[in-house]
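> quick one: sequence and predicted model below, then my questions.
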Amino acid sequence: MAELSILELGRVREGFTRTDALNEARRLAQHAESWGYKRFWVAEHHNMPTVTTAATSLVISHIAAGTKTLRVGAGGIMLPNHAPYVIAEQFGTLEALYPGRIDLGLGRAPGTDQLTLRALRVHPEESERFPQDVVELQMWLGPVKEGQRIEAVPGSNSNVPLWILGSSLFGAHLAAELSLPYGFASHFAPQALDEALAVYRSRFKPNEKMAKPYALIGANIIAADTDEEARYLATSQQMSFANLVRGERKLTQPPIDDIDTYWSPMEKARAAAMLEVAIIGSRDTVKRGIDKLLARTNADEIMVVSDMYDPEKRLHSFEIIAEVMGAKNLSHA
């Protein structure tokens, strides 16, 4: 059975604060640890009022400090926004604080709009250097070589595990070439999922650190005690995607009875395309959906997005998912 993990954006709910969102993320991670989830990643996004994980390394530390065994990391750091040397220092520090628990997933998208890129002092063409920047980052995180005059401290000799993340064939080719694990963003850009996995696996170059490919996929999974309740809870996420299509900047909204009263047919179609890899329902429905997705992709790991408004319902969703996936160390086992 595939491993099970969580992707967290620290979403701010209507009527609540950013502090609430960050503390709810930490609380979720603590429960996830007891339910057998393998890793808990947060993603770098900028200028998004509903997302609180822009200072990604700080949020990772907040989560890791509240857990003991869960792997915590970036899903991902948008490397073109940063000097690889600085990221090596940040994640080397995290590794020093939480040894053996830190992951570093890397993306080449900016994680924001072009106007915000200017505020970040980043030129759009920086993404063209992504492969070279990944290799440079590996160097800073690796052993210090004789005569090396610049060292990332902390960072050097930490060997923080790197992942290549993406939603196109570019990342699949790069992960295969560099012999790194690969995460595909099928939770919001699923169109190239099957082709990207095929490219990654067929072109993967084994080495002494990684003998075979390892593929992680994102999936939107919302579970509840009944199919009807799950569909109701899922409307919060569906409204968020409709707002994204509209270019509206709203916080996470409470669920509604009929989502078709909220979005237009065009918005529904565009949101549905982004939410193609979505499983919504009761335990049995979720189990069937996960089995079908794994049969299709043969993924080594599923990284779950389960966005909803009520934090208690959200915790229950993640617990149900752990149950149907047979995760170890369940709190009631």
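Here it is on my side, so go on.

> going forward, measure contacts between C-alpha atoms and count neighbours the same way
OK.

> who are the contact partners of Ser57?
With contact taken as CA atoms under 8 Å, 6 or more residues apart in numbering, Ser57 is in contact with Ala74, Gln90, Phe91, Leu94.

> quick one: contacts of the helix or strand that the first one is a member of?
When elements are defined using DSSP states H and E, Ala74 is found to belong to strand 71-78. With contacts defined as CA under 8 Å, 6+ apart, strand 71-78 is touched by 7, 38-44, 56-57, 60, 63-64, 100-111, 165.

> tell me the secondary structure for the residue in the chain sticking out farthest from the centre?
The outermost residue of the chain, judged against the average C-alpha position, is Gly147 (37.8 Å), by CA atoms, centre = their mean. At Gly147 the chain is in coil, as set by DSSP: H, G, I helix; E, B strand; the rest coil.

> tell me how far it lies from Ala83.
22 Å (CA to CA, to the nearest Å).

> next: Arg270.
Using CA to CA, we find Arg270 at a distance of 35 Å from Ala83.

> now swap in Ala278 and tell me
For Ala278, the distance to Ala83 - CA to CA - is 35 Å.

> neighbour count: the two, which is higher?
Ala278 (23 against 12; other CA atoms under 10 Å).

> how about the contacts made by the more buried one?
Ala278 sits next to His187, Ala219, Asn220, Ile221, Ile222 when contact means CA under 8 Å, 6+ apart.

> of these - the most surrounded one?
Ile222 (31 neighbours).

> quick check: closest non-adjacent residue to that residue.
Ile280 (4.8 Å; CA to CA, 6 or more residues apart in numbering).

> does anything pack onto the helix or strand hosting Leu294? Which helices or strands?
Using DSSP H and E, Leu294 falls within helix 283-297. Secondary-structure packing of helix 283-297 (3 or more CA pairs under 8 Å, 6 or more residues apart in numbering; DSSP states H and E): strand 215-223, strand 278-281, helix 311-325.

> presented hereafter is structure B, for comparison with structure A:
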Amino acid sequence: MSTIQQCKFSILELAPIHDHGTAQQALHQALDLAQHAEKWGYHRFWIAEHHNMSGIASSATSVLLGYLAANTTTLRLGSGGIMLPNHAPLVVAEQFGTLATLYPNRIDLGLGRAPGTDPTTMRALRRGRQETEDQFPHDVLEILNYFDDAKPRQQIVATPGEGTHVPVYLLGSSLFSAQLAARLGLPYAFASHFAPRMMMQAIQLYRENFQASDDLEKPYVILGVPSLVADSDEEAEYLATTIYQRILGLIRGQSIKLKPPIESMHGLWNEAEKNTVHNFLGVAKFGSPHTVKQQLIEFLNVTQADELIFTCDVYAPEARLRSFELLKQLQD
């Protein structure tokens, strides 16, 4: 049974931009959070790839990872994830092979099947490449091959990349990647931080069909969890209005830059929008340390997750740092 002390705690960062802030500030705050996460003992720190979103500064994921790695010393860093349809597998292998060569035993590569953006931007990223559902497994295998030791007469070698054996994780919000991760014997991360509906079905499918590989003997499940820990439940609910406004902007197709917390969401959303936001946050853990700890204990009893990777998009940087500090202390 996975307990709160046994479970690994990690952070998923999107480098959120404030309503009156800049991308530069968001990137510097990402580093500040990573440095604190290293000090507090978080297991890993992942960056998510998104494009053409005014409120997210983590589009050049591998570049940002290099900045974070150069200014930390022990923290595991990686992508959560690289959206593989946007990239040639060789380029991904070379980028992460370079990171792994510069920062050995610290770099992860999480791979997603979605483009992480809208159709117009997707076409701009792909530059005419046509992806099919069958292409993703092929691309994953190609990357794994590049990270392996080079074979005799191998025509294409990732340099750097060859022989680095960068750990690869498959990410998903449906059942497709769960099945593929099980078949390839790879660790699996479910995007329950924004799409929790199929979480339990995906976990069950992955665990029941898992085939051991050279890199992984048994299933390894990571779950995304929106989090917000404050000194009281009331303060947490107040700070959470920033998160509610951000998701409301997302579903309306408006700006998702972080907005200051407000006393009440009443009048800002209709009942259907309120339900959509709360469904989006279906596995969120918001509240005081006592409240969140009880929520996490119940969540782990049900899911038996090996690792939880937390998001937290509150407005004030100091409140976000405080939330992650209090969260990690729940394992003491």
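Structure received. Source: prediction; values computed, not measured.

> out of the contacts of Ser57 of structure 1, name the ones that lie in helices.
The members of these that map onto helices under DSSP state H are Gln90, Phe91, Leu94.

> in structure 1, where's the longest helix?
Per DSSP H, structure 1 has its longest helix at helix 227-246.

> can you state the direction angle for the very next helix or strand once past it and helix 227-246?
Scanning forward in sequence from helix 227-246 of structure 1 by DSSP H and E, the next helix or strand is helix 265-274. Here the directions of helix 265-274 of structure 1 and helix 227-246 differ by 110 degrees (axes from the mean of the first three to the mean of the last three CA atoms, to 10 degrees).

> any chance of the contacts of Ala278 of structure 1 in CSV, with distance to Ala242 of structure 1 too?
Listed next are the contacts of Ala278 of structure 1 as CSV, based on distance: CA to CA, whole Å:
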residue, distance to Ala242 of structure 1
His187, 15
Ala219, 18
Asn220, 15
Ile221, 18
Ile222, 17
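
> among those, which two are most distant?
The largest separation in those, counting by CA to CA, is between His187 and Ile222 at 12.2 Å.

> in structure 1, what residue corresponds to Val292 of structure 2?
By TM-score structural alignment, Val292 of structure 2 lines up with Val286 in structure 1.

> same thing with His43 of structure 2?
His43 of structure 2 maps onto Lys38 in structure 1, by TM-score structural alignment.

> not counting its neighbours along the chain, what's nearest that match?
Ser5 (5.3 Å).

> need the contact list for that neighbour.
Contacts of Ser5 of structure 1 by CA under 8 Å, 6+ apart are Tyr37, Lys38, Arg39, Phe40, Glu301, Ile302, Met303, Val304.

> now which residue in structure 2 aligns to it?
Match for Ser5 of structure 1 (TM-score structural alignment): Ser10.

> isn't there a helix covering its match?
No: using three-state DSSP, the assignment for Ser10 of structure 2 is strand, not a helix.

> buried residues in stretch 133-147 of structure 2, which are they?
Of the residues in stretch 133-147 of structure 2, Phe136, Asp139, Val140, Ile143, Leu144, Asn145, Tyr146, Phe147 count as buried by neighbour count, 16 or more other CA atoms under 10 Å.

> once you drop chain neighbours, what's closest to Lys8 of structure 2?
Closest residue in space to Lys8 of structure 2, ignoring its immediate chain neighbours: Glu307 at 4.5 Å, by CA to CA, 6+ apart.

> that neighbour - how many residues pack around it?
22.

> tell me how far stretch 126-137 of structure 1 lies from the chain's centre.
20 Å (CA atoms, centre = their mean, to the nearest Å).

> contacts for it?
With CA under 8 Å, 6+ apart, stretch 126-137 of structure 1 has contacts from Leu79, Pro80, Asn81, Pro84, Tyr85, Ile87, Ala88, Leu106, Arg108, Ala109, Pro110, Leu174.

> pull out the buried members of those.
Buried among the contacts of stretch 126-137 of structure 1 by 16+ other CA under 10 Å: Leu79, Pro80, Asn81, Pro84, Tyr85, Ile87, Ala88, Leu106, Arg108, Ala109, Pro110, Leu174.

> what range in structure 1 matches stretch 135-144 of structure 2?
Residue span in structure 1 matched to stretch 135-144 of structure 2, by TM-score structural alignment: 129-138.

> mind listing what Gly92 of structure 1 touches?
Leu141, Ala152, Val153, Pro154, Gly155, Ser156, Ser158, Val160.

> any idea what Gln24 of structure 2 aligns with in structure 1?
In structure 1, Gln24 of structure 2 lands on Thr19 (TM-score structural alignment).

> confirm its match sits in a helix?
Yes: under three-state DSSP, Thr19 of structure 1 sits within a helix.

> would you list every one of the helices in the stretch 51-200 of structure 2?
Here the stretch 51-200 of structure 2 has its helices, by DSSP state H, counting those that start in this stretch, at 61-70, 89-102, 119-126, 135-147, 176-184, 199-209.

> of all those, which one comes closest to Leu31 of structure 2?
It's helix 61-70; of these, that one is closest to Leu31 of structure 2 (CA to CA) at 5.7 Å.

> with structure 1 superposed, average distance for that closest one?
Compared with structure 1 after fitting, helix 61-70 of structure 2 has a mean deviation of 0.8 Å; criterion: mean CA distance after the TM-score superposition for structure 1.

> could you tell me where that helix falls in structure 1?
Under the criterion TM-score structural alignment, helix 61-70 of structure 2 matches residues 56-65.

> got the buried residues for the matching stretch?
In stretch 56-65 of structure 1, counting by 16+ other CA under 10 Å, buried: Thr56, Ser57, Val59, Ile60, Ser61, His62, Ile63, Ala64.

> got those residues as TSV, with distance to Lys205 of structure 1 columns?
Shown next, in TSV, are the buried residues of stretch 56-65 of structure 1 (distance: CA to CA, whole Å):
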residue	distance to Lys205 of structure 1
Thr56	30
Ser57	30
Val59	33
Ile60	30
Ser61	33
His62	36
Ile63	34
Ala64	32
